[in-house]
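Visitor: Got a sequence here, can you model it:
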Amino acid sequence: MTKSLDIIIWSKQGCSYCEEIKAYLQERHISYKTVDVTSNDNFRDILDIKYGVRHVPVVEIGSSETGIYRAVTAIGLEHLQKALAVNLPSYA
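Guide: Sure, this is the predicted structure:
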């Protein structure tokens, strides 16, 4: 049985890198959820604890069924493309 993947984008308003990632996923009809950190530093604290970063975008790819997520924390679309190629080969 194939498990569905969830994609979560941690972003903030006015972030051009965040918008680039969202546009890339939308063009490929890949659904995602967004966590907006714009006015909530507590969310940045969560990123710091989980991944050691406070910047956005951070893209989590994983499964709510298993609770296992891998994060793309490096800035640049090429890092997301590599992660998608591993997790969603038909979309790369």
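Visitor: Only C-alpha atoms from now on, for both contacts and neighbour counts.
Guide: Noted.
Visitor: quick one: residue 73 from residue 60, how far?
Guide: When distance is defined by CA to CA, to the nearest Å, residue 73 is 9 Å away from residue 60.
Visitor: cool, and residue 70?
Guide: Counting by CA to CA, the separation of residue 70 from residue 60 is 6 Å.
Visitor: For those two, indicate the residue with more neighbours.
Guide: Neighbour comparison, residue 70 and residue 60: the larger count goes to residue 60, with 22 against 14 (by other CA atoms under 10 Å).
Visitor: ok, the residue most central in space within the chain to residue 21 distance?
Guide: Most central residue of the chain, judged by C-alpha distance to the mean C-alpha position with CA atoms, centre = their mean, is residue 59 at 1.5 Å. When CA to CA is applied, the distance between residue 59 and residue 21 equals 9 Å.
Visitor: Please generate a structure for the following sequence too, so the two can be compared:
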Amino acid sequence: MKKVEIYTTQWCPYCDAAKSLLQKKGVDYEEVDADDADTRMAMVQRAHGRRTVPQIFVGETHVGGYDDMAALERRGQLDPLLQD
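Guide: All right, here's what the predicted structure looks like:
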């Protein structure tokens, strides 16, 4: 599986939903705390200006937020994206 990174904050229900979906699929992920200002700025640059959390990356692909990842799952496109 490709490396999955998810930028999150502590009190974000969409972050929790994204992590829950990945856990249900058995996907390991690296959680990055976006509460830190420098980390948040790096996330915004990497996510093409998107400031909301979560921001999810699969390998080098920017998936977007939870709604974006859930839409990929509904269309059957998330599993292929996760594969090497």
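Visitor: returning to what we had before: now do the contacts for whichever residue in the second structure pairs up with the residue nearest to the centre of the first structure.
Guide: In the second structure, the residue paired with residue 59 of the first structure according to TM-score structural alignment is residue 56. Applying CA atoms under 8 Å, 6 or more residues apart in numbering to residue 56 of the second structure gives the contacts 4-7, 62-66, 69.
Visitor: where does the closest residue to residue 56 of the second structure other than its chain neighbours land in three-state SS?
Guide: With CA to CA, 6 or more residues apart in numbering as the measure, residue 6 is the residue that lies nearest to residue 56 of the second structure, at 4.5 Å, once sequence neighbours are left out. Following DSSP: H, G, I helix; E, B strand; the rest coil, the label given to residue 6 of the second structure is strand.
Visitor: What is the aligned counterpart of residue 6 of the second structure in the first structure?
Guide: Residue pairing (TM-score structural alignment): residue 6 of the second structure is matched to residue 9 of the first structure.
Visitor: how many neighbours does its match have?
Guide: The number of residues packed near residue 9 of the first structure is 21, by other CA under 10 Å.
Visitor: my guess is it meets residue 58, correct?
Guide: Yes: A contact is recorded between residue 9 of the first structure and residue 58 when judged using CA atoms under 8 Å, the distance being 5.9 Å.
Visitor: which residues do the two both contact?
Guide: Contact criterion CA under 8 Å, 6+ apart; no residue bridges residue 9 of the first structure and residue 58 by contacting each.
Visitor: about what we covered before: most neighbours out of the contacts of residue 56 of the second structure, which is it?
Guide: The most crowded member of the contacts of residue 56 of the second structure, judged by other CA under 10 Å, is residue 6 (25 neighbours).
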